[in-house]
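Colleague: Pasting the sequence and the predicted model now:
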Amino acid sequence: MAAEVAEQHRPVLVVDFGAQYSQLIARRVREAKVYSEVVPHSMPVEQMLAKDPAAIILSGGPASVYADGAPGIDASLFEAGVPIMGICYGFQVMAQALGGEVARTGLSEFGGTPVEVCSAGVLLAGTPEKQDAWMSHGDSVHRAPEGFEVLATTAGAPVAAFEDRERRLFGVQWHPEVKHSAHGQAVLERFLYDGAGLAPDWTPGNVIAEQVAAIRAQVGDARVICALSGGVDSAVAAALVQKAVGDQLTCVHVDHGLMREGEVEQIERDFVAATGVNLVVRDEKKRFLDALAGVSDPETKRKIIGREFIRVFEDAQRDIIAEAGEHGEEVRFLVQGTLYPDVVESGGGEGAANIKSHHNVGGLPEDLKFELVEPLRTLFKDEVRAVGRELGVPEEIVSRQPFPGPGLGIRIIGEVTAERLDILRKADAIAREELTKAGLDGEIWQCPVVLLADVRSVGVQGDGRTYGHPVVLRPVSSEDAMTADWTRLPYEVLATISTRITNEVREINRVVLDVTSKPPATIEWE
């Protein structure tokens, strides 16, 4: 399906040289409303060109161009007539391949660095003569290749940016994709719009039209099933497939009793009303609680929840297949909410064979005989939300914070019981309500509330001594969940959350704040 999208939107290929920012470059290109894909530097040039790229960006990387075994690129790429931009290591690879000089200056540059623009050219047009940019390099370009104009310099990089407008080759030593580069997005857009001549037409509406056509071509008249978790990804994937094939789709929601307050009802009421989807809800709360009884080890809890989910989903599948069989319709397809970062991280985006078959539905068995429908596999999370809004998925679902598959089961430190789930649901609902009321939903990635069920502390409530549970607030900010920092919430909001929880949830007498970044900590406690 990714290939069908690429045929209509010629991709900007981001060639990954092992940079921590390759996905971020692709995101920034998408933010400019231009379609992009990440490919490994090891991909042969003829395969890159076979994708009919509209432009190519060479990423940064940790190596030195002079090190043994350093990744390189076939110089023939620069003669193919495709607009190319090099960033950091990619800038140096381009310079070296075309006859420029790259050397160690003895003055490395890391972090914020002043840049002096000596000629704006195409790439730096509209940016200041002096600007701050984010650097991370030891080698520097000393001499630009023949035919290139030097655009900028820094103390440690005699050639910090260059371009050859005739051949549409451009490069910068800094990282325009990171927010610390003050005019980074403008530089990328100058390359995309002016250097490569691309139009900003990668929009939610276009994505929907293309994916609906692709889904119809793939599915035909067959029946489709989807595990609807209540999260953003599965909801938007289901809405896309529903728009494409209507009542050929049946969604299954497994109510394992580990959801947040009101979420099951919201799926049954709001999502169905907005999309008209056929929904089957399986009430399996007792089954999951029985399976989790007496279990405190987090990994064991995860495995139990995954195992029971598979079994319930298989039961639902058999029922759907039996019903469909009576009408002579074959159930051939399974919808998954796979996102583009999953594709990249599981094999560089080089085809569906690299996608983990169990992604997004709790660990589907290898022997399930379904073809996957993955309408979101070209999209980042923010794009998924935009598509969901365009499709009319309720805002309460579209803007929902990421929520782990095992649900509240891994936000209770200790055994999972009905009483403890009820306590945590109440505290979590208060935290989410106050964050929304304060207008902070857009500033945080998510705010898990963790119940330390096996811990009790002394407190005073109503002039009496209490021995209650503490809960932990874990507000974090992130773009992709690979790294995260704790969110500095206003004290008055934290105070309100704490006061309400300790007043309204009698079993809790202490609220604490987790101020650890990732790494070293993870976002979830279990």
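Modeller: Good, I have the coordinates.
Colleague: When you work out contacts or count neighbours from here on, use the C-alpha atoms and nothing else.
Modeller: OK.
Colleague: Would you mind listing the outside residues contacting stretch 514-523?
Modeller: 472, 473, 474, 475, 476, 481, 482, 483, 484, 485, 486 (C-alpha atoms under 8 Å, 6 or more residues apart in numbering).
Colleague: Do I have it right that residue 359 meets residue 334?
Modeller: No - applying C-alpha atoms under 8 Å as the test, residue 359 and residue 334 come out as separate, 11.7 Å apart.
Colleague: For the residue located most distally from the centre of the chain, give its distance to residue 387.
Modeller: Computed with C-alpha atoms, centre = their mean, the residue of the chain farthest from its C-alpha average is residue 463, at 47.9 Å. Here residue 463 is placed at a distance of 52 Å from residue 387 (C-alpha to C-alpha, to the nearest Å).
Colleague: cool, and residue 38?
Modeller: From residue 38 across to residue 387, the span is 21 Å (C-alpha to C-alpha).
Colleague: With residue 168 instead?
Modeller: Counting by C-alpha to C-alpha, the gap from residue 168 to residue 387 is 33 Å.
Colleague: When these two are compared, which one has more neighbours?
Modeller: residue 387 (25 against 20; other C-alpha atoms under 10 Å).
Colleague: For residue 4, what is the enclosing helix or strand?
Modeller: According to DSSP states H and E, residue 4 maps onto helix 2-8.
Colleague: Please point out which parts of that helix sit buried.
Modeller: Buried residues in helix 2-8, defined by neighbour count with 16 or more other C-alpha atoms under 10 Å: 2, 5, 6.
Colleague: Among these, which one lies nearest to residue 364?
Modeller: Top of the list for closeness to residue 364, among the buried residues of helix 2-8 and by C-alpha to C-alpha, is residue 2 at 22.4 Å.
Colleague: now that closest one, nearest residue through space, not along the chain?
Modeller: Leaving aside its chain neighbours, residue 2 sits nearest to residue 378 (6.3 Å; criterion: C-alpha to C-alpha, 6 or more residues apart in numbering).
Colleague: which stretch of helix or strand covers the one you found?
Modeller: Here residue 378 is assigned to no helix or strand, by DSSP H and E.
Colleague: Give me the number of neighbouring residues for it.
Modeller: Applying other C-alpha under 10 Å, we find 25 residues neighbouring residue 378.
Colleague: Please apply the same query to residue 130.
Modeller: Here the number of neighbours of residue 130 (other C-alpha under 10 Å) works out to 12.
Colleague: take the one below as the second:
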Amino acid sequence: MQEKILILDFGSQYTQLIARRVRELNVYCEIHPFNNFPELDVTVKGVILSGSPSSVRDQNAPVPDLSKIKGQLPLLGVCYGAQFMAQNYGGLVEASDTREYGRANLKFIDSDNELFREIEKGSQVWMSHGDTIMKLPGNFKIVASTGDVEVAGYKVENEKTFGIQFHPEVYHTTQGLQILSNFVVDVCGCRQDWTPASFVEETVQALQDQLGDDRVVLGLSGGVDSSVAAMLLHKAIGKNLTCIFVDNGLLRKYEYENVLDSYKHMGLNVIGVDAKDLFLGQLNGVSEPEQKRKIIGRVFIEVFDAEAKKITGVKWLAQGTIYPDVIESVSVNGPSATIKSHHNVGGLPEKMNLKVVEPLKLLFKDEVRRVGNEMKISPTILGRHPFPGPGLSIRILGEITPEKVALLQDVDHIFIEGLRSHNLYDQVWQAGAMLLPVQSVGVMGDERTYESVVALRAVASTDGMTADWVHLPYEFLGRISNEIINRVKGVNRVVYDISSKPPATIEWE
């Protein structure tokens, strides 16, 4: 059985980052709400308590039940987790004038303490707390201090219980990964055997056990998640998997043909469905973004359902759900109020009366790529930028027409191929072009023009939750702008979007 670390979440913005860092150590871990975690069986090797936006002094502060954890399993409290244990077991936590936000340095380290093995005195850590532990319970011992905060780290005597007031998971804590390794590997004794190869082997076996000889249908998008999910299922059940790739008329230029071709080379059983006219017909005259999404979602379900019914004996619908989606649905603050209306397969299981199989539901995005690489999936697919489910419909601001789609496909193609040819594509997390609902005056030759404006967008990110605009070279932007205006009839002005997320979003609609 797969050994694991449990991370109890108190709502910190950094909780997913703790999980990513632990997994970088080839140790499997799961995030659960502090008030709803699974039974502690022999596979649980240790527990980490996350930070929180709450203060332990708040009346409604999160209070976990640690009765079956503390003193029985290795336990590490991070920030709020450390403060909670200090206060709950007899210490004192107060708002203090010695608050620390941002960088600090460890002035004192107990070098004999296993949590701080190989950590250097003066090592930089990242603080983010308004409260400070003023007094520790009697059996708690200080093992690290900064210049301003005496209790930067502690250990409970005769227990494998630790607390640190800084965040080891963030980049700014320079030896944070070593601290997590000391806890997970040395204190908890984890084997570090959770690798892409082991994941593929275990998942394929689990899929074979779960699915048997049943037939499975999967909606392909050409993106990373659905492609990796398809290959895992293909390894497990071979010809019993049928993939459906729907052309909604809002894909990138040549994408339908290119994606179908790439899947054929992977040996997948793929059915291509040309539904361009149906989607564009239903979108005719619609300008409101949410309405566009709902129409595209509804028509996709209708098309996919009709196609799937042509396959006899289908019992399962495969989805490329990944771990952040799972975490969001059981978050500390309760399930998300609404499922994103542009989620391609939202509503399909209910309509089709199929059981759902989700082979990637334990993985983060970067892990999906590593698993895909392990299965020798083409770097072109694995490195592909994310593309919105509603496609170009939410990059055409206002009403959608076939002419606008064709124009934006041409603009987008020039931009994306330009990024590739100038070796900039892999430096960008997501890029695309927006067709704005404005026209501007221009001059071409001796003639005055009044034509469309397009905005180019390129962002850097790790998961899409936050994103910064990419500083593309001016020379490149100038060349792409000239090429778009010269080659795409109907465009006479190109602008570059330099907004970050937040406050802006990546897409414009």
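Modeller: Structure's in. What do you need? In this text the structure is predicted, and so the values were computed from the model without any measurement.
Colleague: Just the TM-score for the two chains, thanks.
Modeller: Superposed pair, TM-score by TM-score structural alignment, normalised by the length of the second structure: 0.93. Supporting alignment: 505 aligned residues with a C-alpha RMSD of 2.4 Å.
Colleague: who wins for neighbours among the contacts of stretch 514-523 of the first structure?
Modeller: Among the contacts of stretch 514-523 of the first structure, residue 476 has the most neighbours (other C-alpha under 10 Å), with 25 neighbours.
Colleague: Correct me if wrong: residue 162 of the first structure contacts residue 143.
Modeller: No - taking contacts as C-alpha under 8 Å, residue 162 of the first structure lies outside contact range of residue 143: 10.2 Å.
Colleague: more crowded one of those two?
Modeller: For residue 162 of the first structure and residue 143, the more surrounded residue by other C-alpha under 10 Å is residue 162, and the numbers stand at 30 against 17.
Colleague: Show me the strands in the stretch 201-350 of the second structure, by range?
Modeller: Assigned by DSSP state E, counting those that start in this stretch, the strands in the stretch 201-350 of the second structure fall at 215-220, 241-247, 270-274, 314-318.
Colleague: compared with the first structure, how much does the first one deviate?
Modeller: Here strand 215-220 of the second structure is compared with the first structure after superposition; its mean distance to the aligned residues, by mean C-alpha distance after the TM-score superposition for the first structure, is 0.7 Å.
Colleague: helices or strands up against that strand?
Modeller: With contacts defined as 3 or more C-alpha pairs under 8 Å, 6 or more residues apart in numbering; DSSP states H and E, strand 215-220 of the second structure has these neighbours: helix 224-237, strand 241-247, strand 314-318.
Colleague: Looking for the alignment partner of residue 202 of the second structure in the first structure.
Modeller: Matched by TM-score structural alignment, residue 202 of the second structure corresponds to residue 210 in the first structure.
Colleague: Next: residue 468 of the second structure.
Modeller: In the first structure, residue 468 of the second structure lands on residue 485 (TM-score structural alignment).
Colleague: before we move on, what about residue 188 of the second structure?
Modeller: In the first structure, residue 188 of the second structure lines up with residue 196, judged by TM-score structural alignment.
Colleague: ok, its match to residue 179 of the first structure distance?
Modeller: Distance of residue 196 of the first structure to residue 179 of the first structure, computed by C-alpha to C-alpha: 23 Å.
Colleague: more neighbours, the two?
Modeller: Using other C-alpha under 10 Å, the more surrounded residue of residue 196 of the first structure and residue 179 is residue 196, with 22 against 12.
Colleague: ok, and the closest non-adjacent residue to residue 160 of the second structure?
Modeller: Once flanking residues are discounted, residue 160 of the second structure sits nearest to residue 74: 4.8 Å by C-alpha to C-alpha, 6+ apart.
Colleague: Is the one you found in contact with residue 46, as I believe?
Modeller: Yes - Residue 74 of the second structure is in contact with residue 46 according to C-alpha under 8 Å; the separation is 4.7 Å.
Colleague: The equivalent of residue 424 of the first structure over in the second structure: neighbour count?
Modeller: Aligned counterpart of residue 424 of the first structure in the second structure: residue 408 (TM-score structural alignment). Counted with other C-alpha under 10 Å, the neighbours of residue 408 of the second structure add up to 25.
Colleague: Excluding residues flanking it in the chain, which one is nearest residue 408 of the second structure?
Modeller: Excluding the flanking residues, the one nearest residue 408 of the second structure by C-alpha to C-alpha, 6+ apart is residue 435, at 6.5 Å.
Colleague: State the distance from the one you found to residue 68 of the second structure.
Modeller: The value you get for residue 435 of the second structure to residue 68 of the second structure, if C-alpha to C-alpha is used, is 57 Å.
Colleague: More neighbours: which of these two?
Modeller: It is residue 435, of residue 435 of the second structure and residue 68, that has more neighbours when counted by other C-alpha under 10 Å, with 26 against 10.
Colleague: so which helix or strand takes in that one?
Modeller: With DSSP H and E as the test, residue 435 of the second structure turns up in strand 430-444.
Colleague: Let me see the residues that make contact with that strand.
Modeller: With contact meaning C-alpha under 8 Å, 6+ apart, strand 430-444 of the second structure is reached by 385-387, 395-398, 404, 408, 411-412, 415-416, 448-460, 492-493, 508.
Colleague: again, 7 Å this time
Modeller: Here strand 430-444 of the second structure makes contact (C-alpha atoms under 7 Å, 6 or more residues apart in numbering) with 385-386, 395-398, 408, 411-412, 448-459, 492.
Colleague: so how far does the next helix-or-strand element following it sit from its counterpart in the first structure?
Modeller: As assigned by DSSP H and E, the chain's next helix or strand after strand 430-444 of the second structure is strand 447-460. When the first structure is superposed, strand 447-460 of the second structure averages 2.0 Å from its matched positions, counting by mean C-alpha distance after the TM-score superposition for the first structure.
Colleague: How far off centre is strand 447-460 of the second structure?
Modeller: Distance, stretch centre to chain centre, for strand 447-460 of the second structure: 30 Å (C-alpha atoms, centre = their mean, to the nearest Å).
Colleague: follow-up on the earlier one: tell me how far the residue nearest to residue 408 of the second structure lies from residue 455 of the second structure.
Modeller: Distance of residue 435 of the second structure to residue 455 of the second structure, given as C-alpha to C-alpha: 7 Å.
Colleague: got it, and residue 204 of the second structure?
Modeller: From residue 204 of the second structure across to residue 455 of the second structure, the span is 44 Å (C-alpha to C-alpha).
Colleague: if we can go back for a sec, which one of the contacts of stretch 514-523 of the first structure is nearest residue 438 of the first structure?
Modeller: Of all these, residue 475 has the smallest distance to residue 438 of the first structure: 13.9 Å, by C-alpha to C-alpha.
Colleague: Understood, closing this out.
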